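J.: Provided below are the primary sequence and the corresponding predicted coordinates.
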Amino acid sequence: MPSRFVLNPVSYHGYGALAGVKDVVEDKRLKKIVIFVDRFLKENKISDKVVKYLDQVEGLEYTYFTDIKPNPSIKNVLDGLKVLKDFEADGIVAIGGGSVMDCAAGAAIINTNPEFEDVRSLEGVAPTKNPSTPIIAIPTTAGTAAEVTINYVITDEENQKKMVCVDPHSIPVAAIVDPEMMESMPYGLTASTGMDALTHAIEGYITKDANDLSDMFHIKAIELIAKYLPKACENDKEAREKLALAQYVAGMGFSNVGLGLVHSMAHPLGALYDTPHGVANAILLPTVMEYNAGATGEKYREIARAMGVKGVDEMSEDKYRKAAVKAVKDLSISVKIPEDLKDIVKEEDIEFLAQSAMDDACRPGNPKDPTKEEIIELYKKLI
């Protein structure tokens, strides 16, 4: 069975990578750009680190779109689309975390495929015909990998659901991953986005469509995250740089092979309670790993090894599987992630959450096919 890999045409990495934005704008001959950025990053002049390079491009005009909430909504996408149209933009620079990039992706794809302007028709694998308005993606968090993926998530507030949209036409034309843009992240955000990246790597590694190429990316990402996340939370510069690379590498993999049950259970938590996505993933990951263990062959041994567990080759199957789960749980605790959903989930909502998880686009990729009743029990274990 052949497999397909879709990646950015170009990406820049490491301290100093921001200068690459000027090269990309000039190479693409962009003349009118909308900068998608949240208000905090603009008001605190973090986006100015990028704009100083845009100001060096002769003849370039730009404006801003800042009306983007965490877990961006259909309205956010349509508002951004209006700015693109009114400004007659030929490009986007998206500065921020996954929310900013997802909003930019939705607006950019509709701008060139107007038949999807209802937004809801983008859910799943959308049959768009044209590449989106070019996006240069500059992450300010190390976790979502939205700068390298063909996936983006938009919240349908009316129906209380997150729509997972999958479209190779939406991938940014360039990713600029400079850890300098991440140094303003507080401890908690670094921890939750880092655990989001670990979830991407582990779910991508064990998903049904995983292959040798994606496995290579995911194992390296697990290794780097396990080693550098705690230090990155303390704003160590080398650790910031390694974590920024690790989350991108995880994105290179999972974008092409899919995810699983952790994400399908986390998405409705964000839609219903506005739970930060990385926090939801981190809390769910060990419990779902335990559930999936029997369907993963020898892969948990390699997860345990990448997490730094010693002596895995001498362990029984049951022991190395438990060791992998424990290593993930220990890392999550070490960076102060909550251990359960008691302060988030209301028991009367579990039926709705479970059905939403069953309907989520990530669920079919899970290595073990869950029933709705099993998902209900997984939620209940954590409250």
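T.: Yep, it's here. Residues are numbered from 1 along each chain as shown.
J.: C-alpha only now, for contacts and for neighbours.
T.: Will do.
J.: Assign a three-state SS to the residue nearest the centre of the chain, would you?
T.: Averaging the C-alpha coordinates of the chain gives a centre point, and the residue nearest to it by CA atoms, centre = their mean is residue 144 (2.4 Å). Under the three-state scheme (DSSP: H, G, I helix; E, B strand; the rest coil), residue 144 adopts coil.
J.: Which residue is the nearest non-sequential neighbour of it?
T.: Distances taken as CA to CA, 6 or more residues apart in numbering put residue 98 closest to residue 144, at 5.5 Å, once the chain neighbours are dropped.
J.: Do I have it right that that neighbour meets residue 148?
T.: No: checked against CA atoms under 8 Å, the pair residue 98 and residue 148 is beyond contact range at 10.9 Å.
J.: this is the comparison structure:
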Amino acid sequence: MSNRITLNETSYFGEGAIQEIINEVQNRRLKKVMVATDPDLLKFKVADKVTDLLDSADIDYVVYDHIKANPTIQNVQEGVDFCRIQQADVIVAIGGGSSIDTAKAIAVIMTNPDFYDVRSLEGASPTKNKAMPIIAVSTTSGTAAEVTINYVITDVEKHRKFVCSDPHDIPVVAIIDPQMSASMPAGLCAATGMDALVHAIEGYITKGAWELTDMMHLKAIEMISKWLRQSVEGDMKAREEMAIGQYIAGMGFSNVGLGIDHSMAHPLSAFYDIPHGVACAVLLAPVLKFNASATGERYREVARAMGVSGVDDMSQEEYRQACIDAVQKLADDVHIPRQLRTLGVKEKDIDFLAASAIADACTPGNPRDVVKNEIIEIYKSIL
């Protein structure tokens, strides 16, 4: 079996990186930009940092801002219609996973119109054509959507999220400029940062993990564990480091998959509209406990990367518990809730949530095989 690595063409890092948007649009001879963002980023003038650049360079653009925190099929289809009417030839997506995921789906359908029924893109999408160009400008430090081949869309009618995986959708350019995350509130910073940690840990223990992605995931775990607390407090150096750490995690997990933490988080977001990062974070420690028996010595290396000392002198049981404890301590320190009830989850819904999680595209990658009743027990353990 061969292992595949797919990454985007070009990425820019550091303060002022958004300036490169102009060069990329002009050098690629693109004529009209569709800016895809959410209403809050417009309201708080974060998106203005990009549109002001487009104005100064006299680049033609239109704005599509009908994007929700958990983007829906309707968001995507409206965006496709808008893009066609406006005759845009590049999308500049500004935001976190929501904006960039929506842009990916729009861009794929624009060049593969037979997939206008967004549900047809679920799973390993069988598209034939590369998506229209996307320049992804990250404003959070967690989803790594700017460097992954994955996106997630909410099916409101069926109360579920579905994962699409398609090398054709990856943005051609990623912009990771810490100034774009400067106004990110502490709660969002914590949630997206913990989501990045979940990406790194799940990617490291997934069935598809191998040496090249192990390198990425362990470095991401190290960086996120070191910098997340200060990032939540607003430290700009920490936010810059987190932006790089989450990107590295994205490089890895995009190519090897995830596990049941994400499988279980997706229905929580779809059913209760819980922010994705929060859903992932609250599940991480209990999922790690469930998966421990199937991970060999990997929890020792996770614990080491998180700064736990003396792991080489610990028994397997001890270093596995040390790993779980370190994860829970970080979640507690950035004020992630421990119980699902505090997020509005009801026991009567758990059977539906578990059925959705079992059917999720991330489940096969989990290091330990799982059945529905075990998913139910994990949910109940933190209800």
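T.: Good, I have the coordinates. All values derive from a computational prediction rather than experimental measurement.
J.: Overlay them and tell me the TM-score.
T.: Between these two chains, after superposing, the TM-score reads 0.99 (TM-score structural alignment, normalised by the length of the first structure); 382 aligned residues with a CA RMSD of 0.8 Å.
J.: returning to what we had before: and residue 98 and residue 148 of the first structure? which has more neighbours close in?
T.: residue 148 (30 against 26; other CA atoms under 10 Å).
J.: Where do the helices of the stretch 1-150 of the second structure begin and end?
T.: Taking DSSP state H, counting those that start in this stretch as the criterion, the stretch 1-150 of the second structure contains helices spanning 20-27, 39-43, 48-56, 73-86, 97-111.
J.: Which stretch among these is buried most, on average?
T.: helix 97-111 (a mean of 28; mean count of other CA atoms under 10 Å).
J.: and it, how far from the first structure on average?
T.: After superposition onto the first structure, helix 97-111 of the second structure sits on average 0.7 Å from its aligned residues (mean CA distance after the TM-score superposition for the first structure).
J.: got the angle for that helix vs helix 73-86?
T.: Angle between the axes of helix 97-111 of the second structure and helix 73-86 is 50 degrees (criterion: axes from the mean of the first three to the mean of the last three CA atoms, to 10 degrees).
J.: which bit of the first structure covers helix 97-111 of the second structure?
T.: Per TM-score structural alignment, the counterpart of helix 97-111 of the second structure in the first structure is residues 98-112.
J.: residue contacts, the closest residue to residue 210 of the first structure other than its chain neighbours?
T.: Leaving aside its chain neighbours, residue 210 of the first structure sits nearest to residue 257 (5.6 Å; criterion: CA to CA, 6+ apart). Applying CA atoms under 8 Å, 6 or more residues apart in numbering, one finds that residue 257 of the first structure lies in contact with 204, 207, 208, 209, 210, 211, 214.
J.: so which strand or helix has the first one?
T.: This means residue 204 of the first structure. Counting by DSSP states H and E, the element that carries residue 204 of the first structure is helix 187-206.
J.: ok, back up a step: list the contacts of the residue nearest to residue 144 of the first structure.
T.: Applying CA under 8 Å, 6+ apart as the definition, the contact partners of residue 98 of the first structure turn out to be 139, 144, 145, 146.
J.: if I look at the nearest residue to residue 316 of the second structure once chain neighbours are set aside, how far off is residue 205 of the second structure?
T.: Nearest residue to residue 316 of the second structure, sequence neighbours excluded (CA to CA, 6+ apart): residue 297, at 7.3 Å. Between residue 297 of the second structure and residue 205 of the second structure the distance is 10 Å, computed by CA to CA, to the nearest Å.
J.: Could you check which of those two has the larger neighbour count?
T.: Set side by side, residue 297 of the second structure and residue 205 give different neighbour counts by other CA under 10 Å, the larger being at residue 205 (30 against 14).
J.: end to end, how far does stretch 330-350 of the first structure reach?
T.: With CA to CA as the measure, the ends of stretch 330-350 of the first structure fall 27 Å from one another.
J.: ok, and what's touching it?
T.: In contact with stretch 330-350 of the first structure (CA under 8 Å, 6+ apart) are residues 188, 191-192, 195, 226, 230, 233, 269, 273, 275, 279, 282-284, 376, 379-380, 382-383.
J.: ok, now which ones touch residue 271 of the first structure?
T.: Neighbouring residues of residue 271 of the first structure by CA under 8 Å, 6+ apart: 71, 155, 156, 157, 160, 161, 162.
J.: Flag every buried residue along stretch 327-346 of the first structure.
T.: By neighbour count with 16 or more other CA atoms under 10 Å, stretch 327-346 of the first structure contains the buried residues 327, 328, 329, 331, 332, 335, 337, 339, 340, 341, 345.
J.: Would you mind checking which of those residues is nearest to residue 177 of the first structure?
T.: Taking CA to CA as the measure, residue 335 is the one of these closest to residue 177 of the first structure, at 22.9 Å.
J.: Residue in the second structure paired with that closest one?
T.: With TM-score structural alignment defining the correspondence, residue 335 of the first structure maps onto residue 334 in the second structure.
J.: picking that back up, which elements pack onto the helix holding residue 204 of the first structure?
T.: Counting contacts by 3 or more CA pairs under 8 Å, 6 or more residues apart in numbering; DSSP states H and E, helix 187-206 of the first structure is packed against helix 212-233, helix 237-257, helix 277-292, helix 299-306.
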